[in-house]
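Student: have a look at this prediction, sequence included:
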Amino acid sequence: MIKLKLVFAAAVALGACATADTAPVAQSPPSAQPTHPTTPERNPAVQVDATVFIPPPPQANSAAEMAERSIVRGPWTAERRQQALEDNAIDPFAAFDSVLGADFTAANFPATTAALDRAGRAAGFAGDPVKFLHRRQRPFLSDDAITPCIPGDERLRASFSYPSGHAALGWAWALVLAELVPSRADAIIERGRDFTWSRVVCGVHYPSDVQAGRDVGAAAIARLHADPEFQRQLEAARAELAAAYGD
């Protein structure tokens, strides 16, 4: 099981929750004001406009959304739910040490830390304008058969579902690491796919949220490659990782 190092700011709740086997019940939208507007202070690295290329989500309570809710409900094994809980941590080293080894830590790879931090910030917040455009409720707010694996997190209740910022940053990390450690690229991409899918297993996002998040992440990384500073960060990280993994 992936260790939680918590290099970046994110805390996980204790224990995984079991998914209840009851019929879906629609609930009213959350009354709390969402707390994730995009501002320059929140994300100075945003360089893409996701409202241009991300389509609307499925309509609320449509056949497409009901089919997605069925996927979110599972069933999921307790082990996979626990993995989803651990994947809630905003920490690329905890996310990918199962592929890159126990020595893959921020302390051992400071240049890689800088590159991944830049990538994560650029991707993770780039979908915020789309969230506020569509204001899609999270699946556990629309279906009481879905119990999120992160209990009691009011920030989730007070924020929107589409696209998944967590999926965007996780996919961005995967793309960057696959480029920097090509000998393990396939396994890194698979771990990135699994990391982003944890948001569905956890009950906090629909599959279409996750796919849209991956699209946002890919666009953000493609755009970052035109940035000279990011190119310098990549080259420093490439040299650092090559010494450890032989690429």
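Tutor: Perfect, thanks for sending it. Numbering: from 1, shown residues only.
Student: contacts and neighbour counts: CA atoms only from here.
Tutor: Fine.
Student: which of the three states applies to residue 51?
Tutor: The three-state assignment at residue 51 reads helix, by DSSP: H, G, I helix; E, B strand; the rest coil.
Student: pull out the buried residues from stretch 46-53.
Tutor: Applying a neighbour-count criterion of 16 or more other C-alpha atoms under 10 Å, the buried positions in stretch 46-53 are 46-51.
Student: any residues touching that stretch, and which ones?
Tutor: Taking contacts as C-alpha atoms under 8 Å, 6 or more residues apart in numbering, the residues outside stretch 46-53 that touch it are 121-123, 125-127, 129-130, 216, 219-220, 223-224.
Student: comparison target, given below:
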Amino acid sequence: MKKHNLLLLFLLTCIYASAQKNAGRPLEPLSDHYKELQALPATPNPARAWMDTVRYPATEYSGSIVYLLVKPHYLTDAQVKALSESVKFPANSSDQVRKELDYMLDLQSKRTDEQVKRVTFLGDIGYWPSVNQVPTHVQYQQNLKDLFFEGRELMGEAINAGNFPKVSKLLQGVMQDMRIMEFTIKYKLLRARPYHLEPKLQPLMKINSPSFASGHTLWAFLQAFTWSEVIPEKRKDFVALAEEIRRSREIMGIHYPSDNEASRQLSHRMLQYYLNNPAFQRDLREAVAEWNVVSPTLVRR
């Protein structure tokens, strides 16, 4: 029995070491309209100076502002500050933003019923650390289900917190940092939503927090990169799902492409801090070991 346990530990260590060869992979390059839009001037255009006076209305703030009081999990306060200062949005009056708004108007004109159904579904996904603190909360189970959305979407219903408690612990820590990062940036910069600048936009829903940076895109890519540390061979699939999620926010008319690209870059920078954090490294090792033991009998092939 002792030899069997030692052999199992050795095998899991080898698997983890192999997985770490993929760790810290560079961020995929800009593509499609994101590359085209970022090539345009991001500086103020005097011809549209009025747009630079528009900020997210204080009357529309929500309770999400309380996340400014929460301590990060894997990040330090200094890292949160540095990361929050590493991104900025183009001037509202810039040629880049005008092109972004035109792009979103074009998406709006081509929205299909099938698209609306899918993006609305994706828009309802969201894990909230505060809900996870109250097991009797009416949304507790759904919240945990949403925590595993990306894994479940790609590999089936058996990918859940009950079957993978170590993976759940890792994702919960990541998502706590994500919410803190999201709202630290949003309430520091107070970017108006696209529909505040372009009256022709008809968003599928309105959001009660500032636009920059996109929270949905941040969690989509941060989870995709985290899952990819657990299952390196599925990185392409996780990144593709994150891409769909970020583009859904543009189809909905609630996020500029620049909101989404900033969040993609930010999530990758967060991962670099994580890979040098002993607590994250420990939790990742445990999640990888759990995955390799439990998943063979549960994962949809």
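Tutor: It's in. Note that the structure is predicted; figures quoted are calculated from it, not measured.
Student: TM-score of the superposition?
Tutor: Remark: TM-score between the superposed chains equals 0.76 [TM-score structural alignment, normalised by the length of the first structure]; 216 aligned residues with a C-alpha RMSD of 2.6 Å.
Student: returning to what we had before: ok, so of the buried residues of stretch 46-53 of the first structure, who is nearest residue 228 of the first structure?
Tutor: When those are compared for distance to residue 228 of the first structure (C-alpha to C-alpha), residue 47 wins out at 13.5 Å.
Student: can you map out the helices along the stretch 1-150 of the second structure?
Tutor: Using DSSP state H, counting those that start in this stretch, the helices found in the stretch 1-150 of the second structure span residues 2-19, 32-38, 77-84, 95-109, 113-123, 129-132, 140-147, 149-155.
Student: pretty sure residue 170 of the second structure is touching residue 285, no?
Tutor: No - Residue 170 of the second structure is not in contact with residue 285 according to C-alpha atoms under 8 Å; the separation is 9.9 Å.
Student: re earlier: to residue 293 of the second structure, which of the helices of the stretch 1-150 of the second structure lies closest?
Tutor: With C-alpha to C-alpha as the measure, helix 2-19 is the member of the helices of the stretch 1-150 of the second structure nearest residue 293 of the second structure (8.6 Å).
Student: which elements pack onto the closest one?
Tutor: Helices and strands in packing contact with helix 2-19 of the second structure are listed as helix 278-294; criterion 3 or more C-alpha pairs under 8 Å, 6 or more residues apart in numbering; DSSP states H and E.
Student: would you quantify the distance from the counterpart of residue 217 of the first structure in the second structure to residue 297 of the second structure?
Tutor: Residue 217 of the first structure is assigned residue 267 in the second structure as its aligned equivalent, the criterion being TM-score structural alignment. As judged by C-alpha to C-alpha, to the nearest Å, residue 267 of the second structure and residue 297 of the second structure stand 31 Å apart.
Student: cool, and residue 193 of the second structure?
Tutor: 45 Å.
Student: in terms of neighbours, single out the busier of the two.
Tutor: The neighbour count for residue 193 of the second structure versus residue 297, taken as other C-alpha atoms under 10 Å, is higher for residue 193 (25 against 8).
Student: I figured that one hits residue 254, correct?
Tutor: Yes - the criterion here is C-alpha under 8 Å, and residue 193 of the second structure meets it with residue 254 at 6.3 Å.
Student: quick revisit: so which of the buried residues of stretch 46-53 of the first structure is the closest to residue 198 of the first structure?
Tutor: Here the nearest of the buried residues of stretch 46-53 of the first structure to residue 198 of the first structure, counting by C-alpha to C-alpha, is residue 50; it sits at 22.4 Å.
Student: need the counterpart of that closest one in the second structure.
Tutor: Matched by TM-score structural alignment, residue 50 of the first structure corresponds to residue 83 in the second structure.
Student: what's the spacing between the closest residue to residue 175 of the first structure other than its chain neighbours and residue 211 of the first structure?
Tutor: Setting aside the residues directly before and after it, residue 175 of the first structure is nearest to residue 189 in space (C-alpha to C-alpha, 6 or more residues apart in numbering), at 7.0 Å. Counting by C-alpha to C-alpha, the separation of residue 189 of the first structure from residue 211 of the first structure is 14 Å.
Student: residue 102 of the first structure now?
Tutor: 29 Å.
Student: these two: which has the busier surroundings?
Tutor: residue 211 (20 against 13).
Student: residue 200 of the first structure versus that one, what's the distance?
Tutor: For residue 211 of the first structure, the distance to residue 200 of the first structure equals 11 Å [C-alpha to C-alpha].
Student: okay, and the most centrally placed residue in the first structure sits in which element?
Tutor: Nearest to the mean C-alpha position of the first structure, counting by C-alpha atoms, centre = their mean, stands residue 166 at 2.0 Å. Secondary structure from DSSP states H and E places residue 166 of the first structure in helix 165-180.
Student: how far does that helix sit from its chain's centre?
Tutor: On the basis of C-alpha atoms, centre = their mean, to the nearest Å, helix 165-180 of the first structure is displaced by 9 Å from the centre of the chain it belongs to.
Student: touching that helix from outside, list them.
Tutor: Among residues not part of helix 165-180 of the first structure, those counted as contacts by C-alpha under 8 Å, 6+ apart are 90, 92, 116, 119-128, 184-186, 188-189, 191-193, 195-197, 199, 210-218, 220-221, 234, 237-238, 241.
Student: give the buried residues for it.
Tutor: Within helix 165-180 of the first structure, the residues that qualify as buried by neighbour count (16+ other C-alpha under 10 Å) are 165-178, 180.
Student: and stretch 131-144 of the first structure, by the same measure?
Tutor: If you call a residue buried by 16+ other C-alpha under 10 Å, then stretch 131-144 of the first structure has these buried ones: 131-132, 134-144.
Student: mind telling me what residue 78 of the first structure corresponds to in the second structure?
Tutor: Under the alignment (TM-score structural alignment), residue 78 of the first structure pairs with residue 113 of the second structure.
Student: for the equivalent of residue 167 of the second structure over in the first structure, grab the count of nearby residues.
Tutor: When the first structure is aligned by TM-score structural alignment, the residue opposite residue 167 of the second structure is residue 112. Residue 112 of the first structure has 27 neighbouring residues, counting by other C-alpha under 10 Å.
Student: and the closest residue to residue 42 of the first structure other than its chain neighbours, how close does it get to residue 165 of the first structure?
Tutor: Nearest in space to residue 42 of the first structure, with sequence neighbours left out and distances taken as C-alpha to C-alpha, 6+ apart, is residue 125 at 7.9 Å. Summarising the geometry, the distance separating residue 125 of the first structure from residue 165 of the first structure, computed by C-alpha to C-alpha, is 6 Å.
Student: nothing else from me, thank you.
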